[in-house]
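Enquirer: what's the 3D shape of this:
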Amino acid sequence: MDYKLIVADMDGTLLGSDHEVTEENKKALKEALDKGIYVTVATGRMYSSAKSHISFLNSTIPIIACNGALIKDSITNKIIYSNYIDREKSLKILRILEKYKVYYQYYSEDLLMCKKIDKDNKNLIKIKKLMSSGVDLVFLSDLTEHIINNDILKVIVVEDENLSILEKITKELNKIEGLEITKSWFNNIEIMATGSDKGNAVKKLAEHLDIDKDNIIAFGDNYNDISMLEFAGIGVAMGNADEFVKSRADYITLKNSEDGVAKALYELTCLKAIND
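Expert: So this is what the prediction gives:
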């Protein structure tokens, strides 16, 4: 197949266990660019964080951020597509999350708004470590004002101690019309406006670039990646992916810690491993 666009999830896919792009993945993606293949990421992260991680590509291709709620040109920073959660729904979500006293984050285009609760002081350290420089964040006990004053692209809920709470929250969220609810790890819930998913975003990007879906190869490892794995000409699940995610993919590669993206590209495309 003559692939023209490579789209990869980041955490658990393109990034290794140290949360950086592995050297072999860098080599494969740079070779793809040299051969005229477009390369980009589709991530749950904010745009600025995603952009900093793939700066080695010097790519001109738009980036899909916030699980498909935002597509932004990586050169001009112009928004190509955005899908915000309206303020009323954002506040309804807030009331539910406050009811269950869980840790959560609200994402706008430029600001990460983090709930501050005593038991989760560790989250500030974790966020600063995982999120790249250039991401503005606030860590407050009451985010109401910030939510009202910002356009919200995504909400993420994290609960490590009592996973049953996530099920209860999901049931309540499902009663709010106009929301897209998914997850990127066993301990979270990710909430966007209806229509915000990676598959729809890849479709819009393909239209923007005038590329047929059959010429797209997509990589992912979790539930929020399924829509783009199913949309692309070939969807590749990582070896570390959930079994259900693997069942929805066309091909299964090695784990993210084993350069799975590069391995699949060498096997499925015209790219050749450097040491071949």
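
Enquirer: okay, CA-based contacts and neighbour counts for the rest of this
Expert: Will do.

Enquirer: Give me the residues contacting the longest helix along the chain.
Expert: Selection of the longest helix in the chain by residue count, based on DSSP state H, yields helix 87-100. Under the criterion Cα atoms under 8 Å, 6 or more residues apart in numbering, residues 103-104, 144, 147-148, 151-152, 157, 165, 169, 172-173, 176 lie in contact with helix 87-100.

Enquirer: to compare against the first, here's another:
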Amino acid sequence: MSTAMIKLIVSDLDETLLGADGSVSEENKLAIKKAREKGVKFVPNTGRGFASIQELLKVLDLYSEPDEYVISYNGGAIVENKNQKVLQTNGLSFEQASDIFNITKKFKDFDTHVYTLNDVFLYNPLSEDEAYLRTRGVNFKYLEADNLDEFKDTPIIKVITMNSDPVKQQEMAEAVLSGVYFDLNVTYS
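Expert: Below you'll find the predicted structure:
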């Protein structure tokens, strides 16, 4: 038996800590509370922006707490909960984001999300995706332009695209990976 103490628990949110309805079970709330009482940090890790999980932080008693953190945007931002203080960002350059967007916008049966530090913009929105985002507390705006020029001076944290068909997802992944000049990780969620 190891005598090393656990100091940190990092958990994904959607379909991991959170149920299908977006709630945290009483059992998980209690386990997190007990771990925190023993000095263990609990850090939510999500693809969503940190602003969209503030209500969840209240449920977990982590809201606006100093020396408590959220990893958001799939690692694109690390934020201290107290005053939502951004400690680090790992975004895309404007050119990289534009290259990805210019490929994804050609697929009319996909929508594309452009994440800045504080906002999510939807291009070619699909109703099922809008409904999903609403159930997750994500506030979004519509991107009307067919380019990212309005973000030239705004850090872009990530660009994602959505279609629920796995075959089409693979086609998109191949198109993006073969169409960019830089190293890029493609993940599915």
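
Enquirer: one step back: give me the stretch of structure 2 that the longest helix of structure 1 matches.
Expert: On the basis of TM-score structural alignment, helix 87-100 of structure 1 is assigned to residues 94-107 in structure 2.

Enquirer: Residues contacting stretch 5-24 of structure 2, please?
Expert: 25, 28, 39-46, 135-136.

Enquirer: So of these, which two are at opposite extremes in space?
Expert: Gly39 and Thr135 (32.0 Å; Cα to Cα).

Enquirer: Can you tell me what sits against stretch 116-123 of structure 2?
Expert: By Cα under 8 Å, 6+ apart, the list of residues contacting stretch 116-123 of structure 2 reads 49, 51, 77, 105, 111-115, 138-144, 146, 154-158.

Enquirer: tell me the contacts of the counterpart of Arg36 of structure 2 in structure 1?
Expert: When structure 1 is aligned by TM-score structural alignment, the residue opposite Arg36 of structure 2 is Leu33. The contact partners of Leu33 of structure 1, taken as Cα under 8 Å, 6+ apart, are 39, 57.

Enquirer: What's the separation between Leu33 of structure 1 and Ile61 of structure 1?
Expert: Taking Cα to Cα, to the nearest Å as the measure, Leu33 of structure 1 falls 11 Å from Ile61 of structure 1.

Enquirer: and for those two, which residues touch both?
Expert: Common contacts of Leu33 of structure 1 and Ile61, defined by Cα under 8 Å, 6+ apart, comprise Val39.

Enquirer: show me where structure 2 has helices.
Expert: 26-37, 54-59, 94-104, 127-135, 166-179.

Enquirer: related to what we said a few turns ago, now for the contacts of helix 87-100 of structure 1: which two are most distant?
Expert: Using Cα to Cα, the two most remote members of those are Asp151 and Ile165, lying 26.9 Å apart.

Enquirer: So for these two, which sits in the more crowded spot?
Expert: Asp151 (20 against 15; other Cα atoms under 10 Å).

Enquirer: Pull the contacting residues for the aligned partner of that one in structure 2.
Expert: When structure 2 is aligned by TM-score structural alignment, Asp151 of structure 1 is paired with Pro155. Going by Cα under 8 Å, 6+ apart, Pro155 of structure 2 touches 91-94, 116-117.
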